[in-house]
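Enquirer: No sequence on hand, only this structure:
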């Protein structure tokens, strides 16, 4: 277990916000957590779990002990006639893991290609893209409770998955409830990839790819390549322009609310959901309010995709978390005043 003091966090958050951690521990084995919890010098120190930092807005230096999750490892746990059970360490890069499963001949995660972050963060956010959510492929996870050191396993039902939501994003209510926000560190995640494989194609961008190529029955590798190309065309590379990916959740409304918006804005992008609600494209709402390409301080709205906020600062004038949140609140106000819809941020703000 490696402990470092006064660590710059700019390399560890995809937005590239300049901040520091008083102390940072690199967790590379599950046993490291047990060692940490047994150390008297940190017994009363608050802790903050950091994965890939891709869904994070840091608004100041972090005084809590930062647990940087770097647990590696990938393996096939089991193969049956019905599917493959695959496991990865929480510190594995998510996109690299998706590419690896395909290279082994185990399809099922291709729609989730190029989502930034680590495997351990994927169930926290219940990541999703192009018609597939993590919960659709999730099997179980292992974690350690940070107060007691107790190791435990959760299945999908126990994770309480919702749209970009899970039990790991909720505080525990008193002595009851199952909220695990700030109380657990995920060490390993397992995924169930079913046989026979079936492509998920019900998105406009994928329909366009099929029309462009004439390929209406893409295999998993082709679908992976298409989604990587689509995402690269729309979204900035965090290594080039700091960002946290999609900044706002796509809101859901009733059919009546959607009809009211369509009556005023017929071009609004919307998708019917299985439960009868309607999902609206948050990026379209933001763009309709005129925010695409606009800047507040050193935080801006990406000119190719209004759903993404970006870092416009430099070494001399770095973007701050405060500037990002000022811009985010201004966007929320605009969308609410025009459409009566409150946008909810996706990233964790600390």
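Expert: Okay, I see it. Keep in mind the model is a prediction, meaning the values are calculated, not measured.

Enquirer: contacts, neighbours, all on C-alpha from now
Expert: Fine.

Enquirer: so where do the strands sit in the stretch 101-250 of the chain?
Expert: Ranges of strands in the stretch 101-250 of the chain, per DSSP state E, counting those that start in this stretch, are 128-129, 132-133, 138-145, 151-155, 184-194, 243-246.

Enquirer: Who are the packing partners of the lengthiest helix in the chain?
Expert: Counting residues, the longest helix found in the chain (DSSP state H) is helix 321-339. On a contact count with 3 or more CA pairs under 8 Å, 6 or more residues apart in numbering; DSSP states H and E, helix 321-339 meets helix 282-288, strand 295-296, strand 299-301.

Enquirer: go again using 10 Å as the cut-off
Expert: The contact analysis (3 or more CA pairs under 10 Å, 6 or more residues apart in numbering; DSSP states H and E) places helix 321-339 against strand 56-57, helix 255-264, helix 282-288, strand 295-296, strand 299-301, strand 308-311.

Enquirer: Which residues in that helix does the neighbour count mark as buried?
Expert: Buried positions in helix 321-339, judged by neighbour count with 16 or more other CA atoms under 10 Å: 321, 322, 323, 324, 325, 327, 328, 331, 332, 334, 335.

Enquirer: put this beside the first:
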């Protein structure tokens, strides 16, 4: 099914009004030939192509001048063995609902990633993570269709080149693949990951209790996008070398910091933004959230320009105060495809 001149407001959690020339709903594998034909026509007409999941990590900066593919592939198959559970999941399945269903079935491991918005197919792109867990920790493989050849490929975890909020899907194969399915492997030899924040205070650290605690923490900290438009964490947590971290800790002894396996230190972007006195800062209808400084919200009438300018203010203010430049985690989409804050500012 394809629509023309379609509003994208229902398909982005910022609830920003934008339009696309064409919108294709991919619901089943039987549609692959039809999809590839539409892609071929778009390419012949030199029109950009964008793959869209739930739109929970997207900022449409302007109308999109091409074809958007809305991925709605469904289906979950669980294969149980003596030591683990193997899950084959359609890319259009809701991520949080998957986590909730697993906890309900006694399949543990994903609890730290509860209430992360979006669909399963987007999880490997960003290598989503929270509270000490990342998607890559459970990934066995990712299947995708090559949009040029129409062939299906399956990448192992190692081949996905996962990094902090990064993967091969944001670099090498960007724009040429559409994730169709992911396979997760969850061991029955479960061990809690609970050293982050309030999770460390739990008495009985069962998967279900960690799940419930994560849901409570995220619900209290993060605004519901159905009530207040937002895309969750707007900026990545910066990772710096030990020398930079030590200099900052000398000035701010209580600064949250998390040693990484490579010897570097991860800092809390939300803390940096809050210390820069940016909570509640507003441009137009866009506001830095009062409860969680890492979130920029649409109060109901924000334009993409409002959000862009506020993001720039946050980035520049943190840079001035701490000499650390924040990178946006939210994907910026312009008329011709993915762009970034610096490029968009040139046109605002």
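Expert: Everything's here; your move. All values reported here derive from a predicted model rather than from experimental measurement.

Enquirer: Could you get me the TM-score between them?
Expert: TM-score of the superposed chains, computed with TM-score structural alignment, normalised by the length of the second structure, equals 0.92; 330 aligned residues with a CA RMSD of 1.3 Å.

Enquirer: coming back round to it: could you dump the helices and strands packed on helix 321-339 of the first structure into JSON lines and include mean neighbour count?
Expert: Formatted as JSON lines, these follow (neighbours: other CA atoms under 10 Å):
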{"stretch": "strand 56-57", "mean neighbour count": "24"}
{"stretch": "helix 255-264", "mean neighbour count": "14"}
{"stretch": "helix 282-288", "mean neighbour count": "21"}
{"stretch": "strand 295-296", "mean neighbour count": "16"}
{"stretch": "strand 299-301", "mean neighbour count": "26"}
{"stretch": "strand 308-311", "mean neighbour count": "26"}
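
Enquirer: Now render the ones you listed as a markdown table, adding distance to residue 6 of the first structure.
Expert: Below are these laid out as a markdown table (distance: least, CA to CA, whole Å):
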| stretch | distance to residue 6 of the first structure |
| --- | --- |
| strand 56-57 | 19 |
| helix 255-264 | 50 |
| helix 282-288 | 37 |
| strand 295-296 | 29 |
| strand 299-301 | 25 |
| strand 308-311 | 23 |
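
Enquirer: Map residue 227 of the first structure across to the second structure for me.
Expert: Aligned by TM-score structural alignment, residue 227 of the first structure pairs with residue 214 of the second structure.

Enquirer: How far off centre is the longest helix of the first structure?
Expert: 20 Å (CA atoms, centre = their mean, to the nearest Å).

Enquirer: Then stretch 294-314 of the first structure?
Expert: With CA atoms, centre = their mean, you get 19 Å for stretch 294-314 of the first structure.

Enquirer: Likewise for stretch 225-244 of the first structure?
Expert: From the chain centre to the centre of stretch 225-244 of the first structure is a distance of 14 Å (CA atoms, centre = their mean).

Enquirer: Could you list the buried residues of that stretch?
Expert: Buried, per 16+ other CA under 10 Å, within stretch 225-244 of the first structure: 226, 227, 228, 235, 236, 238, 241, 242, 243, 244.

Enquirer: can you tell me which two in the residues you listed are farthest apart?
Expert: Using CA to CA, these span at most 23.6 Å, a distance reached by 226 and 242.

Enquirer: residues contacting the closest residue to residue 94 of the second structure other than its chain neighbours?
Expert: The shortest distance from residue 94 of the second structure to any non-neighbouring residue, by CA to CA, 6 or more residues apart in numbering, is to residue 119 (4.5 Å). By CA atoms under 10 Å, 6 or more residues apart in numbering, the residues touching residue 119 of the second structure are 52-56, 71-73, 90-98.
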